[in-house]
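Sequence and predicted structure are below.
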Amino acid sequence: MAGEDELLAALRQVYDPEVGINVVDLGLIYGVAQRDDCVHVEMTLTTPGCPLHDTIGQAVQRALLRVPGVARSEVELVWDPPWTPLMITDAGKRELGWA
């Protein structure tokens, strides 16, 4: 079973193509849970009408499947709480030149 740090490291390889920041540091990942060989991710997008929702969700699934011990991955898009720029991590703010 993979650890949370390993799963988050894999998710940091997935970038929001419009913003250019990874989904973890952008604050889009609300939760990661693993049960046996399946990882469930609860995440949001910067806007409910994001045209790249399928692309980003599939990239998250693929990134998790590259982690040893993960055979299945599920992505659940949620809209509550809604994403705001306040959810960007300090690392994400540095990437954007905000810090």
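Great, that's in hand. Numbers count the residues shown, from 1 in each chain.

Could you use CA atoms for every contact and neighbour count after this?
OK.

Quick check: end-to-end length of stretch 11-30?
End-to-end distance of stretch 11-30 (Cα to Cα, to the nearest Å): 12 Å.

likewise stretch 35-53?
Using Cα to Cα, one end of stretch 35-53 lies 25 Å from the other.

One more: stretch 11-29?
Start-to-end, stretch 11-29 (Cα to Cα) is 9 Å.

Take this one as well and set it beside the first:
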Amino acid sequence: MTLSIPERRMWKDKDEIILTPTEWTLVRLLMEREGLGVSRDEILSEVWGRFYVGDLKVVDVNIRRIRQKIEDNPSDPQIIETVWGYGYRWKRSAP
């Protein structure tokens, strides 16, 4: 995966992945913390703002949409891992 912050664009191999502004912000957050779990609360605060008063499921819905776009098999995610009872983690790339 390649993320261009100035252009707000993302590529998988050489194919551009079209993300909404919210999806892009969420991907950027996870990629910046590659290998670390990020809680749903932290994702809500960073992506939707600290005063967001909605359903926590908005995080799960957006993760599902991103997985549909970037995972080879969204049912068996290899890039964005679920940290059960906590949040999500961008899986560390192989060296």
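Great, that's in hand. What you are looking at is a predicted structure, and each value in this text was computed from that prediction instead of being measured.

How alike are these chains, TM-score-wise?
The TM-score (TM-score structural alignment, normalised by the length of structure 2) is 0.36; 60 aligned residues with a Cα RMSD of 4.2 Å.

Check which helices and strands whatever helix or strand Val41 of structure 1 lives in sits against.
Using DSSP states H and E, Val41 of structure 1 sits within strand 38-43. For strand 38-43 of structure 1, the contact count by 3 or more Cα pairs under 8 Å, 6 or more residues apart in numbering; DSSP states H and E identifies strand 29-35, strand 72-77 as packing neighbours.

okay, those strands in TSV with mean neighbour count and distance to Leu96 of structure 1 next?
Shown next, in TSV, are those (neighbours: other Cα atoms under 10 Å; distance: least, Cα to Cα, whole Å):
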stretch	mean neighbour count	distance to Leu96 of structure 1
strand 29-35	15	18
strand 72-77	16	24
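
show me the biggest helix of structure 1 in terms of residues.
What stands out as the longest helix in structure 1, according to DSSP state H, is helix 53-65.

Could you measure from the nearest residue to Arg28 of structure 2 once chain neighbours are set aside over to Ile70 of structure 2?
Distance criterion Cα to Cα, 6 or more residues apart in numbering; nearest residue to Arg28 of structure 2, sequence neighbours excluded, is Leu3 at 7.6 Å. Using Cα to Cα, we find Leu3 of structure 2 at a distance of 12 Å from Ile70 of structure 2.

So these two - more neighbours on which side?
Ile70 (20 against 17; other Cα atoms under 10 Å).

ok, the more buried one - contacts?
Counting by Cα atoms under 8 Å, 6 or more residues apart in numbering, Ile70 of structure 2 makes contact with Lys12, Ile17.

go on, Asn62 of structure 2?
Glu23.

List the buried residues of whichever helix or strand it is part of.
Using DSSP H and E, Asn62 of structure 2 falls within helix 57-70. The neighbour-count check on helix 57-70 of structure 2 (16 or more other Cα atoms under 10 Å) flags Val59, Asn62, Ile63, Arg64, Ile66, Arg67, Ile70 as buried.

would a markdown table of these with distance to Leu30 of structure 2 be doable?
Below are these laid out as a markdown table (distance: Cα to Cα, whole Å):
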| residue | distance to Leu30 of structure 2 |
| --- | --- |
| Val59 | 12 |
| Asn62 | 13 |
| Ile63 | 11 |
| Arg64 | 14 |
| Ile66 | 12 |
| Arg67 | 13 |
| Ile70 | 14 |
